[in-house]
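[1] Sequence first, then the predicted structure:
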Amino acid sequence: MGTTLETTLETTPHAGDKQFAGSIKTSDPAPQGVGTFKYRLSLNGTPIGWLGKGGSQSMWAFVVPDVNDAVILQWYAYGGANYLTIPGVGYMTWSGGLSGNPVAFNTWAYANGWKEEGSLLIAVDSGAPLSVYRSDVPWLYANPSYSVVGVTRNNV
């Protein structure tokens, strides 16, 4: 187990004052997505809410209870990978430089490929599924050691 600060950031990445940390993954111009949808989230088959964003810099992915607070996403293919974006806001990625690998929405330079496998959403580069640290902590991660979150796409 790490220090108290590391543990705090692991359970509340949105509360830290650190900038997003991670390597630049793309350098070409951002492509345009098609279609729009929201993700309904579940834990062990039980619905827990929807994929939303917030926290410091309003960039961190977390579980929101109300569909009206869920982010609207688009899938698109580019350079042999599939990406997720909130149109006009940012691209879904995960921060390998912060404890637990929290999921965030950042610029195209940090965009990460994702894939759906059944009800799982998986980061292509790490193979880690979308997950939660604990059921009472709403922040989302790309961490295979945490509890895996299921996703169901709901078109809007």
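    Cool, got the structure. Every value quoted in this text rests on a predicted model; they were computed, and no experiment measured them. Numbers count the residues shown, from 1 in each chain.
[2] C-alpha only now, for contacts and for neighbours.
    Fine.
[3] Residue 62 and residue 81, how far apart?
    Distance from residue 62 to residue 81, counting by C-alpha to C-alpha, to the nearest Å: 24 Å.
[4] where does residue 8 land in three-state SS?
    Put simply, residue 8 is helix when judged by DSSP: H, G, I helix; E, B strand; the rest coil.
[5] Tell me who's in contact with it.
    If you count contacts by C-alpha atoms under 8 Å, 6 or more residues apart in numbering, residue 8 has none.
[6] ditto for residue 39
    50-51, 70, 151-154.
[7] one more time with 7 Å, if that's ok
    With contacts defined as C-alpha atoms under 7 Å, 6 or more residues apart in numbering, residue 39 is in contact with 50-51, 151-154.
[8] What residues of whichever strand or helix holds it count as buried?
    Element membership for residue 39 (DSSP states H and E) is strand 34-43. Buried residues in strand 34-43, counted by 16 or more other C-alpha atoms under 10 Å: 36-43.
[9] what about residue 53, distance to residue 5?
    Counting by C-alpha to C-alpha - residue 53 and residue 5 are separated by 22 Å.
[10] Those two: which has the busier surroundings?
    A direct count of neighbours by other C-alpha atoms under 10 Å for residue 53 and residue 5 places residue 53 higher, at 23 against 10.
[11] Residue 117 versus that one, what's the distance?
    Look at residue 53 and residue 117: by C-alpha to C-alpha, they are 23 Å apart.
[12] With residue 123 instead?
    11 Å.
[13] Presented hereafter is structure B, for comparison with structure A:
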Amino acid sequence: MSVADVFNRRVRGFRVVEVVGLGILLSLVTSVYLAKTFAGSERQEIGRIEQEIEQEGVRKRLLEAEVAHLEQPRRIEQLAQMMQLQPIAADHEIAEDALIDVARRRELPRAPVTAEPVAADALAADGPEALPDDVPPPPPAAPAQSPAGGVR
């Protein structure tokens, strides 16, 4: 069979080359249509995400403006005067690194035990879950006294 026979051979009145070419053309048209359809859905998704980003940017700017308003020194000073707060004494100041030790030494008030069970949702809304570092250590034992009445 020669190359000329492939181009001239007919099946039901159509040349084989024409049938193969039509099949390739149909597959290309279908693949282009599917690619454009998927690209359109992706384009919609990208537009939705860009709109969400823009909304979050607006929300961020509003929150920054609110923080700037709440942190105004004049406003804080007025609140402090209204609540009759005084400046912190120098002997009550502490470094940031020592805050954990102070929190561990301080005895936290315990909530009274109630007979009613509390829903788990209500507990979760009150605050964060306690971590092992958040639990205060037991209070130190009182120093023992010698028989003479002095401290050993």
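    Okay, I see it. What you see is a predicted model, and the numbers here were worked out from it, not measured in a lab.
[14] Quantify their similarity with the TM-score.
    Overlay of the two chains. TM-score (TM-score structural alignment, normalised by the length of structure 2): 0.15; 51 aligned residues with a C-alpha RMSD of 6.2 Å.
[15] so can I have JSON lines of the buried residues of strand 34-43 of structure 1 showing distance to residue 132 of structure 1?
    What follows is the buried residues of strand 34-43 of structure 1, written out as JSON lines (distance: C-alpha to C-alpha, whole Å):
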{"residue": "36", "distance to residue 132 of structure 1": "24"}
{"residue": "37", "distance to residue 132 of structure 1": "21"}
{"residue": "38", "distance to residue 132 of structure 1": "18"}
{"residue": "39", "distance to residue 132 of structure 1": "15"}
{"residue": "40", "distance to residue 132 of structure 1": "14"}
{"residue": "41", "distance to residue 132 of structure 1": "11"}
{"residue": "42", "distance to residue 132 of structure 1": "10"}
{"residue": "43", "distance to residue 132 of structure 1": "9"}
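[16] now, the most widely separated pair of those?
    36 and 43 (23.3 Å; C-alpha to C-alpha).
[17] Make sure residue 54 of structure 1 is actually in contact with residue 64.
    No: look at residue 54 of structure 1 against residue 64 with C-alpha atoms under 7 Å: they stay out of range, at 9.7 Å.
[18] Look at the two and report which has more neighbours.
    Neighbours per residue (other C-alpha under 10 Å) separate residue 54 of structure 1 from residue 64, with residue 64 holding more: 21 against 16.
[19] Could you pull up the residues touching the more buried one?
    49-52, 70.
[20] how many neighbours does residue 155 of structure 1 have?
    Neighbours around residue 155 of structure 1, by other C-alpha under 10 Å: 12.
[21] Relative to residue 147 of structure 1, how far out is the closest residue to it other than its chain neighbours?
    Leaving aside its sequence neighbours, residue 155 of structure 1 sits nearest to residue 37 (C-alpha to C-alpha, 6 or more residues apart in numbering; 4.1 Å). Separation of residue 37 of structure 1 from residue 147 of structure 1 (C-alpha to C-alpha) stands at 24 Å.
[22] Also residue 4 of structure 1?
    Separation of residue 4 of structure 1 from residue 147 of structure 1 (C-alpha to C-alpha): 22 Å.
[23] Look at the two and report which has more neighbours.
    residue 147 (18 against 9).
[24] Hmm, residue 131 and the more buried one touching each other?
    Yes: assessed by C-alpha under 7 Å, residue 147 of structure 1 is found in contact with residue 131 at 5.3 Å.
[25] if I look at residue 117 of structure 1, how far off is residue 9 of structure 1?
    From residue 117 of structure 1 to residue 9 of structure 1 the distance is 29 Å (C-alpha to C-alpha).
[26] With residue 61 of structure 1 instead?
    With distances taken as C-alpha to C-alpha, residue 61 of structure 1 is found 14 Å from residue 9 of structure 1.
[27] residue boundaries of the strands in structure 2?
    For structure 2, applying DSSP state E gives strands covering 10-11, 14-15.
[28] Name the next helix or strand downstream of the strand or helix carrying residue 121 of structure 1, please.
    Element membership for residue 121 of structure 1 (DSSP H and E) is strand 120-123. Per DSSP H and E, the first helix or strand lying C-terminal to strand 120-123 of structure 1 is strand 130-132.
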